[in-house]
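1. The following block contains a protein sequence and its predicted model.
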Amino acid sequence: MADSIDVLAALKLIYTIYALAVISVIAYFGYRITQKGEVKPAKKGIFWAYVASLIVIGTGMHFLTYNVVPWVPMDLNRANIKAEKTFDITYRDHKIIPNEKPMKVPCGKYVVFDAHSDDLTYGFGIFRQNNTMVAQMQVVPGSRNDLMWIFHKNGTYSVRSTEYSGPKGAQMIIEDAIVVSGCKEDDKYAMKGGE
């Protein structure tokens, strides 16, 4: 399974190229309409070929990456996957209250983070030590809020609220909330103190 950091880096590059291609169309038309005198119109065939290539690239990115994005296979096959462990997490009065701390996650096994809010809409985000996000979901009162995940690298992760729930929401952080062990490889961005 691809790591979210790798997927994000690749998508940044692809979307930057795509955005520059779209901007080039706008720049071309802007240049053409500011010319003095009679300007020959752009050839329709070239214009439509350019538009078609943008459509193919735009949709092609999604078709090529849909199975690489870490959460897609889990979401598509969720009904057939049995989680090894479920962690219950309660949100109340701008506090995140896990049923165990740290949440010890076995390597390569599916786990479910089942979050419930008693008052406001919060967020459940899993973050590495370098503050990059692994996964997140919204936690809405009165709704099912669970996130299935599988870790393939050792690491220590924090949990943070990722939704605005007032000024106190910025302080909703549990350091060292999730500890993953038993993997052959370490997540270099999630290792605490060079462990």
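-> In hand now; what should we look at? Residues are numbered from 1 along each chain as shown.
2. can we go C-alpha only for contacts and neighbour counts from here?
-> Fine.
3. Can you check which helix is longest in this protein?
-> helix 4-33 (DSSP state H).
4. in the helix or strand following that one, what's buried?
-> Under the assignment DSSP states H and E, the closest C-terminal helix or strand after helix 4-33 is helix 44-65. Neighbour counts over helix 44-65 (16 or more other Cα atoms under 10 Å) mark residue 54 as buried.
5. Could you name the helices and strands sitting against the next helix or strand after helix 44-65?
-> Using DSSP H and E, the helix or strand that follows helix 44-65 towards the C-terminus is helix 72-76. Judged by 3 or more Cα pairs under 8 Å, 6 or more residues apart in numbering; DSSP states H and E, helix 72-76 is in contact with no other helix or strand.
6. Report the buried residues of helix 72-76.
-> Neighbour-count burial for helix 72-76 [16+ other Cα under 10 Å]: residue 74.
7. The structure to be compared is supplied as follows:
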Amino acid sequence: MGTVVDFRSGRSAPGAIAGEGLTHVELTWVEKKIEYWIRFGSVTREKVLDRRRRIVSFRPGDIFAFVRWAANDSDTIISRVDIVRAVAEGEAHQTLPFVRPGGDILLTAQGWPKVERVLRTIDGIEQLGIDPGAVSPDHWRHVHNRMTVGQAPRTYTLDLHRAYLVRRRVQP
């Protein structure tokens, strides 16, 4: 197996096994202080580090939403959602805190109003009976780009999803 890597420093520590081809996400939950969670995605493996921290792992190609929220005694420090495609070993990727080795970041939103819009978009897709992790990566990029310029993204529909699935089958 590989070396165990600390997610913040990169030094050896309890955590995910490097070199096994999975993308690992460190989740923390300290009620009303630090709340990092997965909104959607097919977790391949889960490792509990302690009562507040765990590591979830995703296979290459899996798409997941990673939500981070943290506050101090008087205000929110961070409110962010990232929709990420897990990458294969050696594949180009962007780095992201608490995600190793990183991933293909399809969408990122910061600030609670934008995060809430993304969460509502995810809810709308689920209401269609579609797993958000099975949605076209291009759609998540579209949502990101439209939100970045302050415009409403196109609604994901069953027809768009069917077209994506057909395109995926015929492309090598």
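-> Good, I have the coordinates. Note that the structure is predicted; figures quoted are calculated from it, not measured.
8. what's the TM-score for these two chains?
-> The TM-score (TM-score structural alignment, normalised by the length of structure 2) is 0.28; 85 aligned residues with a Cα RMSD of 5.4 Å.
9. what is the orientation angle of the longest helix of structure 1 with helix 44-65?
-> In terms of direction (axes from the mean of the first three to the mean of the last three Cα atoms, to 10 degrees), helix 4-33 of structure 1 departs from helix 44-65 by 170 degrees.
10. for residue 28 of structure 1, what are its contacts?
-> The contact partners of residue 28 of structure 1, by Cα atoms under 8 Å, 6 or more residues apart in numbering, come to none.
11. quick one: it from residue 20 of structure 1, how far?
-> 12 Å (Cα to Cα, to the nearest Å).
12. ok, now residue 125 of structure 1?
-> 31 Å.
13. Ok, residue 112 of structure 1 next?
-> 39 Å.
14. and if you look at residue 127 of structure 1?
-> Distance of residue 127 of structure 1 to residue 20 of structure 1, computed by Cα to Cα: 31 Å.
15. What is the neighbour count of residue 83 of structure 2?
-> 28 (other Cα atoms under 10 Å).
16. which secondary structure element contains it?
-> Taking DSSP H and E as the definition, residue 83 of structure 2 sits inside strand 76-85.
17. hmm, who's touching that strand?
-> 60-71, 103-112, 115, 118, 137, 140.
18. just checking, which of the residues you listed belong to helices?
-> Reading helices off the contacts of strand 76-85 of structure 2 with DSSP H, I get 112, 115, 118, 137, 140.
19. thinking again about what came up before, neighbour count: residue 127 and residue 20 of structure 1, which is higher?
-> Regarding residue 127 of structure 1 and residue 20, a neighbour count based on other Cα under 10 Å identifies residue 127 as having more, with 24 against 11.
20. The more buried one - nearest residue in space that isn't next to it in sequence?
-> Take residue 127 of structure 1 and drop its neighbours on the chain: the residue closest to it by Cα to Cα, 6 or more residues apart in numbering is residue 133, 4.4 Å away.
21. and if you look at residue 4 of structure 2?
-> Here the residue nearest residue 4 of structure 2, using Cα to Cα, 6+ apart, is residue 17, at 4.8 Å.
22. Let me know whether the one you found touches residue 25 as I believe.
-> No: if you go by Cα atoms under 8 Å, residue 17 of structure 2 and residue 25 don't touch, sitting 11.7 Å apart.
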